[in-house]
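>>> got a predicted structure here, sequence first:
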Amino acid sequence: MSFFNLEKLQDAQKANLDLLQQISGKIFSSVEQLSQLQFKTLQATTEEQFDGFRKLLAVRDPQGFAELQASFTQPNVQAERLAEFNRQVHALIVGTQSEIAQLTTRQVEAGTKQVQEFVEVISKNAPAGSESVVAGFKSSLANASTVFESAQKAVKQAADAAQSGFGAATAAAGKTAPGAKATSESK
């Protein structure tokens, strides 16, 4: 009798290949979305620059030049634009990480189940006197599962901390920009 079920092994290999393909597809999709976001931002910035040049060429007197110059130094608009771009990039990163984590978690759970089934088959067919070895193997498997769960929780906590830090930084930037605008308007 064989302890290895070749059909299950092939199924596991196919599942791992499918997982790799799904992760690759998600990464490529995210890179494509990031490229599109960067392209749109670059395009909008370029249009704004050309619009600024057009306005500059339309200036006919010193007062018009001063008004135009004041409109270019609106930190609130620039800061908000940058914050929005950063929010979109952050959302894309968090979404991609979350989807990849879900995919890998499902695969690890399936792999753990297969290993547990394999251990059960071994323990049923183990020769007499090998109970301590089988118990040690089961204990190691349980410890590995605990370590994986702890690592998973730590990664989630780190992602949550990064998310709250990003939210706090964005809020602080939003509060700073209006203050800068008020300072520039009072001059």
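The structure has been received and is ready for your questions.

>>> make it CA atoms for all contacts and neighbour counts henceforth
Noted.

>>> what number of residues lie near residue 151?
12 (other CA atoms under 10 Å).

>>> please, which helix or strand holds it?
When elements are assigned from DSSP states H and E, residue 151 belongs to helix 131-186.

>>> ok now that helix, how far from the chain's centre?
11 Å (CA atoms, centre = their mean, to the nearest Å).

>>> who does it touch, helix- and strand-wise?
Secondary-structure packing of helix 131-186 (3 or more CA pairs under 8 Å, 6 or more residues apart in numbering; DSSP states H and E): helix 75-125.

>>> gap between the helix it packs on and the chain center?
8 Å.

>>> which other helices and strands does it contact?
helix 6-58, helix 131-186.

>>> got another, please set it beside the one above:
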Amino acid sequence: MALTADQILAAQKANLETLFGLTTKAFEGVEKLVELNVTASKAALTEAQSTAQAALSVKDAQELLTLQASLFQPLAEKTAAYSRHLYDIAQGTGAEFSKAFEAKAAEAQQAFVGLVDSASKNAPAGSETAVAVLKSAVAAANNAFESVQKAVKQASDVAEANFNAVSTQAVAAAKTATASRKR
């Protein structure tokens, strides 16, 4: 089965569209990351200013300890929120790349199945067994690929659930530590 010039051009055009689409998605992810960091930096600067002013207005050691203890919980919450936003940006960008990969993989699978079908139709007489074995191997490979995709998706879901649980526990631990220091 020989490819025509039109088929080659169409494939190249599709590949370029995919490349430019993924490049755009990557830049969008970087833009979101920069925006997150600028926002976090502005907030940190504003908080540093108010914290410095509060520290300068402290009258005794007990007030200083109370101020110090009151800073830990918000810091942990903000760190967890920042991590969550960072994870969401990475997850969203990664999902776009995964979608594109899955689409290209599905196209490649279809093209390969078409090639096998075409080859089997043009196979010499008496090669039915070899063609059946080849088709069976292709079907098994496709099933294995789908199983791997499902396993990766499940592992990703478990990792996300674990990340959420750890973030929640970290904020709760900071609240507990702050509450015990205030006493």
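Looks like it arrived, so ask away. Please read these numbers as outputs of a predicted model, since none were measured by experiment.

>>> out of the helices and strands packed on helix 75-125 of the first structure, which comes closest to residue 83 of the first structure?
Closest to residue 83 of the first structure of these is helix 131-186 (CA to CA; 6.4 Å).

>>> now the angle from the closest one to helix 75-125?
Here helix 131-186 of the first structure runs at an angle of 180 degrees relative to helix 75-125 (axes from the mean of the first three to the mean of the last three CA atoms, to 10 degrees).

>>> count the neighbours of the equivalent of residue 122 of the second structure over in the first structure for me.
In the first structure, the residue matched to residue 122 of the second structure (TM-score structural alignment) is residue 125. Residue neighbour count, defined by other CA under 10 Å, stands at 11 for residue 125 of the first structure.

>>> ok, now how distant is residue 125 of the first structure from residue 134 of the first structure?
11 Å (CA to CA, to the nearest Å).

>>> ok, the residue most central in space within the second structure to residue 120 of the second structure distance?
In the second structure, the centroid-proximal residue (CA atoms, centre = their mean) is residue 91; its distance is 2.3 Å. Here the criterion is CA to CA. By it, residue 91 of the second structure lies 42 Å from residue 120 of the second structure.

>>> ok, now residue 179 of the second structure?
Counting by CA to CA, the gap from residue 179 of the second structure to residue 120 of the second structure is 73 Å.

>>> residue 95 of the second structure now?
Relative to residue 120 of the second structure, and taking CA to CA, residue 95 of the second structure is found at 37 Å.

>>> so which of these two has more stuff around it?
Set side by side, residue 95 of the second structure and residue 120 show more neighbours around residue 120, with 17 against 12, by other CA under 10 Å.

>>> that one contacts residue 129, doesn't it?
No - under the criterion of CA atoms under 8 Å, residue 120 of the second structure is not in contact with residue 129, lying 10.4 Å apart.

>>> which residues touch residue 99 of the first structure?
When contacts are counted by CA atoms under 8 Å, 6 or more residues apart in numbering, residue 99 of the first structure touches residue 26.

>>> map it across to the second structure for me.
Using TM-score structural alignment, residue 99 of the first structure sits opposite residue 96 in the second structure.

>>> relative to residue 32 of the second structure, how far out is its match?
14 Å.

>>> equivalent analysis for residue 55 of the second structure, please.
34 Å.

>>> where does residue 4 of the first structure sit: helix, strand or coil?
Secondary structure state of residue 4 of the first structure, per DSSP: H, G, I helix; E, B strand; the rest coil, is coil.

>>> got CSV for the helices and strands packed on helix 75-125 of the first structure, with distance to residue 112 of the first structure too?
Formatted as CSV, these follow (distance: least, CA to CA, whole Å):
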stretch, distance to residue 112 of the first structure
helix 6-58, 11
helix 131-186, 8
